[in-house]
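A.B. asks: what follows is a predicted protein model with its sequence.
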Amino acid sequence: MTDIPDPEQARRRLDEERQQTLRRLASLRDDFDAVVAASRDTNADDEHDPEGATIAFERSQVDSLLRQGRRHLEEVDAALERVEAGTYGICETCGGPIGEGRLDARPVARTCIRCAGA
């Protein structure tokens, strides 16, 4: 057994992760559009209407999740680039292997557990 993950298996896993993230982003965009449309369809004044704060809060929450999803997509793409470069599964800090368990839990990991905690 090698310390470096099989590139084809890693690529498949990351492709699945990428597709899942794209689906999540599409769903969040739909949610965001629905919240915006709901706020447009009301005469709510966020400062004075008790429901207004809820709409603003929901919009902010969905926007935050969208930004988080976009960042994750960038991380997945960077991990796919590391697969192509032959550096996937190698810690960017110490050069040692990233454990299989860590990559299972976080396929976009750039560092081993020891370096991540440092």
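C.D. replies: Right, received. Where do you want to start? Numbering: from 1, shown residues only.

A.B. asks: when you work out contacts or count neighbours from here on, use the C-alpha atoms and nothing else.
C.D. replies: Will do.

A.B. asks: any idea which residue of the protein is furthest from its center?
C.D. replies: For the chain, the largest distance from the centre (CA atoms, centre = their mean) belongs to His48, which lies 35.3 Å off.

A.B. asks: that one: what secondary structure?
C.D. replies: Secondary structure, DSSP: H, G, I helix; E, B strand; the rest coil: His48 is coil.

A.B. asks: what number of residues lie near Arg82?
C.D. replies: For Arg82, the neighbour count with other CA atoms under 10 Å is 18.

A.B. asks: same deal with Ser60?
C.D. replies: Neighbour count of Ser60, defined by other CA under 10 Å: 14.

A.B. asks: again with Glu16
C.D. replies: Neighbours of Glu16 (other CA under 10 Å): 13.

A.B. asks: within the helices and strands, which one has it?
C.D. replies: helix 7-40 (DSSP states H and E).

A.B. asks: list the buried residues of the next helix or strand after that helix.
C.D. replies: Sequence order places helix 50-85 as the next helix or strand after helix 7-40, per DSSP H and E. For helix 50-85, the neighbour count (16 or more other CA atoms under 10 Å) marks 52, 55, 58-59, 62-63, 65-66, 69, 72-73, 75-77, 79-80, 82-83 as buried.

A.B. asks: presented hereafter is structure B, for comparison with structure A:
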Amino acid sequence: MTPRFTDARLEQFREQLRAERESTVRLMAGLGEDIRRIVDARQDSNVDDEHDPEGSTIAFERSQSDALLRQSRDKLSQITAALSRLDAGSFGVCESCGRDIPEARLVARPSASLCVDCASRA
């Protein structure tokens, strides 16, 4: 059986995933700092969220930052899994049905573990 991707193409995917990992780690560090600043600002004030019109804004900002941090952790996990699939030789194969994941999908989302059909059913 002929390999689906050349070694050079697989290395391009690896580099793309590494760059996404670095970007995600930087984003997570920034979000962590944002959350610390929000918590510090809240602790240093005598704000009564229930009666202060700015209180809900602080809570909303914290909630948004927490959600973005969770999404970033999920993305980092997906990137790590994709790099493991590259190492194992199973990169580009749908984890659900075993068919090839289209190259265009992998270019757009190299951490994809499902083909389009299976992803749409998930």
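C.D. replies: It's in. Being a predicted model, the structure only gives us computed values, none of them experimental.

A.B. asks: still on that earlier bit, the helix holding Glu16 of structure 1 maps to which residues in structure 2?
C.D. replies: Mapping helix 7-40 of structure 1 onto structure 2 (TM-score structural alignment) gives residues 10-43.

A.B. asks: by how much does the matching stretch deviate from structure 1 on average?
C.D. replies: On superposition with structure 1, the mean distance recorded for stretch 10-43 of structure 2 (mean CA distance after the TM-score superposition for structure 1) is 0.9 Å.

A.B. asks: circling back to that earlier point, what helices or strands is the helix holding Glu16 of structure 1 leaning on?
C.D. replies: Here helix 7-40 of structure 1 touches helix 50-85, going by 3 or more CA pairs under 8 Å, 6 or more residues apart in numbering; DSSP states H and E.

A.B. asks: corresponding residues in structure 2 for whichever helix or strand comes after the helix it packs on?
C.D. replies: As assigned by DSSP H and E, the chain's next helix or strand after helix 50-85 of structure 1 is helix 100-105. Using TM-score structural alignment, helix 100-105 of structure 1 corresponds to residues 103-108 of structure 2.

A.B. asks: name the residues that touch that stretch?
C.D. replies: Residues from elsewhere that reach stretch 103-108 of structure 2, judged by CA atoms under 8 Å, 6 or more residues apart in numbering: Phe13, Gly92, Ala112, Val116.

A.B. asks: and the last one, what is it in contact with?
C.D. replies: If I follow you right, that is Val116 of structure 2. Residues counted as contacts of Val116 of structure 2 (CA under 8 Å, 6+ apart) are Ile101, Arg105.

A.B. asks: for the residue mapped onto Leu86 of structure 2 from structure 1, give its distance to Leu73 of structure 1.
C.D. replies: Aligned counterpart of Leu86 of structure 2 in structure 1: Val83 (TM-score structural alignment). Distance from Val83 of structure 1 to Leu73 of structure 1, counting by CA to CA, to the nearest Å: 15 Å.

A.B. asks: now Cys115 of structure 1
C.D. replies: Counting by CA to CA, the separation of Cys115 of structure 1 from Leu73 of structure 1 is 23 Å.

A.B. asks: Leu65 of structure 1 too?
C.D. replies: Counting by CA to CA - Leu65 of structure 1 and Leu73 of structure 1 are separated by 12 Å.

A.B. asks: so what sits against both of those two?
C.D. replies: Common neighbours of Leu65 of structure 1 and Leu73 (CA under 8 Å, 6+ apart) do not exist.

A.B. asks: now the residue nearest the centre of structure 1: closest residue in space that isn't a chain neighbour?
C.D. replies: With distances taken as CA atoms, centre = their mean, His72 lies nearest the centre of structure 1, 2.4 Å away. Leaving out its chain neighbours, the residue that sits closest to His72 of structure 1 by CA to CA, 6 or more residues apart in numbering is Thr21, at 7.5 Å.
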